[in-house]
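[1] The following block contains a protein sequence and its predicted model.
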Amino acid sequence: MHRPRWQQEGKEPDYRFSLANERTFLAWIRTALSLLAAGVLLEQFAVTLQPRGVLVALALLLAVLACLLSAGAYQRWKSNEIAMRRGESLPHGLLIPVTAAALLMVAAVLAGMLLL
């Protein structure tokens, strides 16, 4: 099987670090899948919460966030692999703060809807 150019550069990292990086990637994918499921749940089953438009917007936001997390998880995995091959520090990204901010907003809006 053909390996991408970036996998051929630098020194092959210890397989334990590569496997840990892969487990982290899979954790991000599970999180994205959970967010997608939460969006579907909100749109399909939260029939008593009003206004309905806000609920649909929150469900859509969760679905978009799931898409961004899926793409970001791959990018983070790849960046970490490249950094390990080059012997560099692991890069920092926006995945964690963006996810936290979006979920904080969703939770705040849902709390407000439940209280009203």
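    Happy to help now that I have it. Numbering: from 1, shown residues only.
[2] use CA for all of it now, contacts and neighbours both
    Fine.
[3] Going along the chain, name the helices of this structure.
    Under the criterion DSSP state H, helices of the chain are mapped to 15-45, 52-86, 95-115.
[4] Tell me which of these sits nearest to residue 5.
    Between residue 5 and those, the shortest gap by C-alpha to C-alpha is with helix 52-86, which sits at 10.5 Å.
[5] this is the comparison structure:
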Amino acid sequence: MDEAKDSAAESEPDYRFTLANERTFLAWIRTALCLLAGAVAVHQLVSPFRMQGTRSAVVLACVILSIILASGAYFQWRAVQRAMRRDEPLPSSTLVPILAVGAGTIAVLTSAALILS
């Protein structure tokens, strides 16, 4: 019964906003795929660093960040779409700080491995 009330209060947003939301979703997916490709490249092409396990840590960090971004992109897309349909304020995104911290972590790991090699 509550779901019927919720859907009755929704309206179709301007198609331009829906398409912009989809483009944002696809940008997050591209970023996740790039991180995954980077993980494969590091695993296959980079010689092991002097510090044991560093290469694996960089690969794992890229893969985990890729999974978080890909799944988070869907939930963010859905939340924004719901807010637009209900004429509510758009929700904030946690993906931006997650990506910043994740990319920073990968950069620090890689820099440390290169400096100590």
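    Cool, got the structure. Note that the coordinates shown come from a computational prediction; the quantities given were computed from them, not determined experimentally.
[6] circling back: redo the helices of structure 1 as a markdown table? Include distance to residue 5 of structure 1 and mean neighbour count.
    Formatted as a markdown table, these follow (distance: least, C-alpha to C-alpha, whole Å; neighbours: other C-alpha atoms under 10 Å):
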| stretch | distance to residue 5 of structure 1 | mean neighbour count |
| --- | --- | --- |
| helix 15-45 | 17 | 16 |
| helix 52-86 | 11 | 18 |
| helix 95-115 | 25 | 13 |
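[7] Let's have those in TSV, adding distance to residue 8 of structure 1.
    Below are the helices of structure 1 laid out as TSV (distance: least, C-alpha to C-alpha, whole Å):
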stretch	distance to residue 8 of structure 1
helix 15-45	14
helix 52-86	9
helix 95-115	26
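[8] which residue is nearest the middle of structure 2?
    residue 69 (1.9 Å; C-alpha atoms, centre = their mean).
[9] wait, isn't that residue in contact with residue 32?
    Yes. Judged on C-alpha atoms under 8 Å, residue 69 of structure 2 makes contact with residue 32 at a distance of 5.7 Å.
[10] what about the residue nearest to the centre of structure 2, distance to residue 25 of structure 2?
    Note on residue 69 of structure 2: its distance to residue 25 of structure 2, by C-alpha to C-alpha, to the nearest Å, is 10 Å.
[11] Then residue 100 of structure 2?
    Counting by C-alpha to C-alpha - residue 100 of structure 2 and residue 25 of structure 2 are separated by 17 Å.
[12] repeat for residue 5 of structure 2
    Distance, residue 5 of structure 2 to residue 25 of structure 2, by C-alpha to C-alpha: 28 Å.
[13] Please apply the same query to residue 15 of structure 2.
    Distance from residue 15 of structure 2 to residue 25 of structure 2, by C-alpha to C-alpha: 15 Å.
[14] and residue 85 of structure 2, what is it in contact with?
    Applying C-alpha atoms under 8 Å, 6 or more residues apart in numbering to residue 85 of structure 2 gives the contacts 10-13.
[15] Which of the residues you listed are retained in structure 1?
    Retained contacts for these in structure 1, judged by both residues aligned by TM-score structural alignment, their matches' C-alpha atoms under 8 Å, are 10-13.
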